[in-house]
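Visitor: Predicted structure and sequence below. I'll ask about it afterward.
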Amino acid sequence: MSTLLLPTPEGALEPYTLSGTPADTSPLPPPRTRTAYAAAHVVADPLAPNAPGAPARLDWEATLAFRHHLWDQGMGVAEAMDTAQRGMGLDWEATARLIRTSGAEAAARGARLACGVGTDQLDPSDARLESVITAYGEQLDVVRDSGATPILMASRALAAVASGPGDYAKVYGELLGRTEVPVILHWLGTAFDPALAGYWGYADPAEAIEPVAALIAEHADRVEGIKVSLLDASLEVRLRRLLPEGVRLYTGDDFNYPDLVLGDEGGHSDALLGIFAAIAPAAARALAALDSGDTGRYRALMDPTVPLARHLFSAPTFYYKTGIAFLAWLNGHQRGFHMVGGLHSARDLPHLAQAVRLADAAGVLSDPDLAASRMAALLRVSGVDQ
C-alpha cells in the first residue's frame, strides 16, 4: 500500500494511505436492462501547443484507446459532448475528425456510439435562427455519415438569438423533420453552461417541462430519447413521466444518478453521464447487478461513487472535465495530465487531492500504485515533498 502526503482544503498536509485494491476492469457485455453511455473526454497531445484559444491538438492514439476502454466495460460512448470540451477548447475541425474517427472505430467492433451535434462552428456575430438551423444541419450530416446516433446538443447561439418558446419550436421542429434517424435531444442546465440560461424560452426550467414533453410527443418517431442535465432529480422524474412510450430519458445528473437509474414504480432513467467515464468499471458492474435483480450489489457498487461525482462536478461545475482527465491520467489512460486549452489548470491541488481520496474510496483506481506514483510526482512538482 502507498501513502501520500496530501493537502487538505484548509491548507494543511495529512498522510493518506491508498487501499491498494485495484478496480476490476475485465471486459463486460453491455447491460441488458439499461442503456448506458459514458461521455468521453479528449486527450491533449502533451508535446503540441494547446494554449487557450488555439486549435486543439489531440493525442489521437490515447483518445481512441480510452473509447475502447469504455466499450470494453460495456458502455456506449457519447462522443464530442461537453465532456470532450465542446465550447471549452475543442474546435469544430478537431470535433469533426473526432466524430469520423470514432465512428469508424465503433463500426469496426459493432459498438454503441452517439455523437454531439451543435452549432459551435457558427460565428456568434452571424447567428440568426436560419443560420443556427444551417449550422446544426452541417454537423448533423457529419454525424449521420459516421453511422452514430445524433445528439442534438443545446446551442449557445440559439439561446442568444431566440426570442421565446416559438423560436425553439421552429428550430427543433425543422431539425427533427429533416433527420433520417431518431436522435437524442440534450437539455444542459446553467450549472454546466451559464450561456444556456433561459433555454427552451423559459427562465425557470420547471416551466419548460411540459412544452419540452409536448415537442417530443409531436415528433416521437424522430426522438430516441432526451438527455437531461439539470442536476434536479424531481424535474427529471417529472419529465420522464410525461414522455411518450418508447422515448428514453437519459439522466445527465451527475449528483443523483444511482436513484434515477434504479428508478421507481413509475419507471427509470437510462444514463448518459460524464462521470461514467471516470467510474466505468464500478458503474458497469453495478448495471450488471441490476440486470440480475441484485439491487443490493447495485447500491454497494454505485453509491460509493457519488461523493467522487459530487466533488468532481462541484461549482464551478463546468470545470468537471479537469477531474475526468485527471483520473484518466492517474489510471494510465494518458501520458500526461494535460488538456486542450490549458484546462488542466482549472482545479487546484487540494481539489485534486480530494479526488484521489474519493476515487480510492469508490474503488475506481485500476492500479493504485501507479496512481500514487503519478500523484506523488504532481505533488513534488507543486512544491509538496513526499
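Guide: Received it, and whenever you're ready, just let me know what you need.

Visitor: From now on I want contacts and neighbour counts done on CA atoms only, so please keep to that.
Guide: Fine.

Visitor: Now do the same for the closest residue to residue 147 other than its chain neighbours: helix, strand or coil?
Guide: Nearest residue to residue 147, sequence neighbours excluded (Cα to Cα, 6 or more residues apart in numbering): residue 103, at 6.2 Å. Here residue 103 takes the helix state, with states given by DSSP: H, G, I helix; E, B strand; the rest coil.

Visitor: Next one: residue 103 from residue 116, what distance?
Guide: Between residue 103 and residue 116 the distance is 12 Å, computed by Cα to Cα, to the nearest Å.

Visitor: So which of these two has more stuff around it?
Guide: Neighbours were counted for residue 103 and for residue 116 using other Cα atoms under 10 Å; residue 116 has more, 27 against 24.

Visitor: what ranges do the strands span in the stretch 51-200 of the chain?
Guide: Taking DSSP state E, counting those that start in this stretch as the criterion, the stretch 51-200 of the chain contains strands spanning 76-79, 113-117, 149-152, 183-188.

Visitor: One more to weigh against that first structure:
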Amino acid sequence: MVKQLTLPDKNGKSYEYHAGNHKAFILPEGPFKSRIAFSAAHVVCDPLADSDPVLRSKIDWENTLAYRRHLWSMGLSVAEAMDTAQRGMGLNWEHAKELIRRSAAEAKAAGGRIACGAGTDQLLPGPSVTLSDVQAAYEEQCEFVEQHNSQIILMASRALADCAQGPEDYERIYANILRQVSKPVILHWLGDMFDPSLKGYWGYKNLDDAMEVCLNVIWDNKDKVDGIKISLLDASREIEMRRLLPPGVKMYTGDDFNYPELIKGDEHGYSHALLGIFDAIAPAAAAALHALDDHDYDSYHALLENTVQLSRHIFQAPTYSYKTGIVFMAYLNGHQSHFRMIGGAESARSIVHLSELFVLADQAGLLSDPELAAERMKLVLNVAGIRQEEYSSGKL
C-alpha cells in the first residue's frame, strides 16, 4: 500500500504526508428534488496526438464523454462547452461544435440533462468587428445548440465587450438574440477574474451599474430567460441580484468560493448551481444535495465544509487557471490516464500548488482510491525533481 509521499511546501522545504484516512461518500439514488445542479465539465486531451499541443490539441473523445456519463450517474446535469472545458482558452468553436454534438447525443442516450454554451468565439475581437458581426455569431451558435436539442447557456462575449459603446448595445444585442431562441436560456455573467477580457461587461466597470443593465435585459425578456449564472465570487452581490429577479427566473450560482450557503439559501430564496468545482467534487456535491433534499442541514454542511477550502485553492488567482486543478483531480481519481491538457494548460499551476491540492482533496475525502492517487502524485513529483521512494502496486 503506497500512500506515503514527500511533498514540497511554500517555503521551499519538504514534508511527509500519508494519504487515505477518509471514508468514501455514500450516494443515494434518484434525482435531486429541491435544486437543479449543473456541473461544468472538462475535456480530456489526446496525449498521443502528433500535433502541436498548444495550437492544435486533439480531444480524447471516449474519456471526455465517459466523464460526462460519470456526472450524470450521480444525478448531476452537465453544462457543456463552457470555460471549464477551456472554451476560448484551448477549445475553439470548431472543437466546441463537435463536443456539443457528441455530448448532446450522450445525454439523450443516458437520460441526462445538458445545457451548452453559445457565444461568439468564432470571432477574433478587433477594430473590424461590428455589433452586427457579434449578433450573427451568437445566432449561429444558438441555432447549432438548439439543433442538437440542448438548452442554451448564453455565454458572455469577448467580441461584444470589445466593440460595445455602452449599455444600450448590450441591451439591443441580447434582446435580438433572446427574441429568436425557441426555449428559455440561461444567461452567463462571467467576471473578469475568470476572463480579463470581459472587464466592464454590460457597459460598466461599476458592478452596481452593470447589474442594473443585466437585470433590465432579464426583465425585458423574462419569458425567454430560464435563469442567470453569475460568477463574480461575491456572495453578497449574488444574493442582492437573486432578490431582484422576476418571479420564475432562477439564480444559478457560479460562485466557487461561497456555494454551500448560496445553494442552501435564506428566508428570501436560494440559488441553484452551475459550477466548475462540481466537476472535481461531484461525489461530495451529490451527497450534499440529497441531504439538502431531506432537510438534513447538518449533513449538508458537513459534506461540503472541507470542499470549500479545496475549491478556494483550485480557484485562487489567477482564477482562469483553475482548469488545471480540475483536470488534475480527474487524473488523480483515475478518470484519465495522464495529466495533459489542451493548450498545454497543465503547466499553469506550480508543483507546490498541485501538492497542496492533493492534500486538500485527500482531507475532503475526494480521492476515490488513495493508493492510486498517491502513485500518480509521485509520478508528477518525480518529473518535478522531487524524488520519491521506489514504489509499485501494479495499479498504473
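Guide: Ah, there it is. Just so it is clear, the model here is predicted, and its values are computed rather than measured.

Visitor: quick revisit: correct me if wrong: the residue nearest to residue 147 of structure 1 contacts residue 149.
Guide: No: the pair residue 103 of structure 1 / residue 149 is not scored as a contact, 9.9 Å apart, by Cα atoms under 8 Å.

Visitor: any shared contact partners between the two?
Guide: residue 113 (Cα atoms under 8 Å, 6 or more residues apart in numbering).

Visitor: how about the strands of the stretch 51-200 of structure 1 in CSV, adding distance to residue 331 of structure 1?
Guide: Listed next are the strands of the stretch 51-200 of structure 1 as CSV, based on distance: least, Cα to Cα, whole Å:
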stretch, distance to residue 331 of structure 1
strand 76-79, 18
strand 113-117, 23
strand 149-152, 28
strand 183-188, 28
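
Visitor: Nearest to residue 197 of structure 1, out of these?
Guide: In terms of Cα to Cα, the element of these nearest to residue 197 of structure 1 is strand 183-188, at 9.5 Å.

Visitor: Residues touching the helix or strand that residue 5 of structure 1 is a member of, excluding its own?
Guide: Taking DSSP states H and E as the criterion, residue 5 of structure 1 maps to strand 3-7. Identification of contacts with strand 3-7 of structure 1 by Cα under 8 Å, 6+ apart yields 13-18, 349-350, 353, 372, 376, 379, 384-386.

Visitor: Please identify the member of those residues with the greatest number of neighbours.
Guide: Among the contacts of strand 3-7 of structure 1, the one with the most neighbours (other Cα under 10 Å) is residue 372, at 22 neighbours.

Visitor: dump the residue contacts of that one.
Guide: 2-4, 18, 330.

Visitor: Spatially, what comes nearest to residue 94 of structure 1 if we skip its sequence neighbours?
Guide: residue 56 (6.4 Å).

Visitor: ok, average deviation of the next helix or strand after the strand holding residue 5 of structure 1 from structure 2?
Guide: Downstream of strand 3-7 of structure 1, the first helix or strand assigned by DSSP H and E is strand 13-17. Superposing on structure 2 and averaging over aligned pairs (mean Cα distance after the TM-score superposition for structure 1), strand 13-17 of structure 1 comes out at 0.6 Å.

Visitor: Give the aligned range of strand 13-17 of structure 1 in structure 2.
Guide: Aligned using TM-score structural alignment, strand 13-17 of structure 1 spans residues 14-18 in structure 2.

Visitor: And stretch 188-203 of structure 1, by the same measure?
Guide: So stretch 188-203 of structure 1 sits over residues 190-205 in structure 2, by TM-score structural alignment.

Visitor: So what touches that stretch?
Guide: With Cα under 8 Å, 6+ apart, stretch 190-205 of structure 2 has contacts from 156-158, 161-162, 164-168, 170, 206, 210-211, 213-214, 230-232, 317-320.
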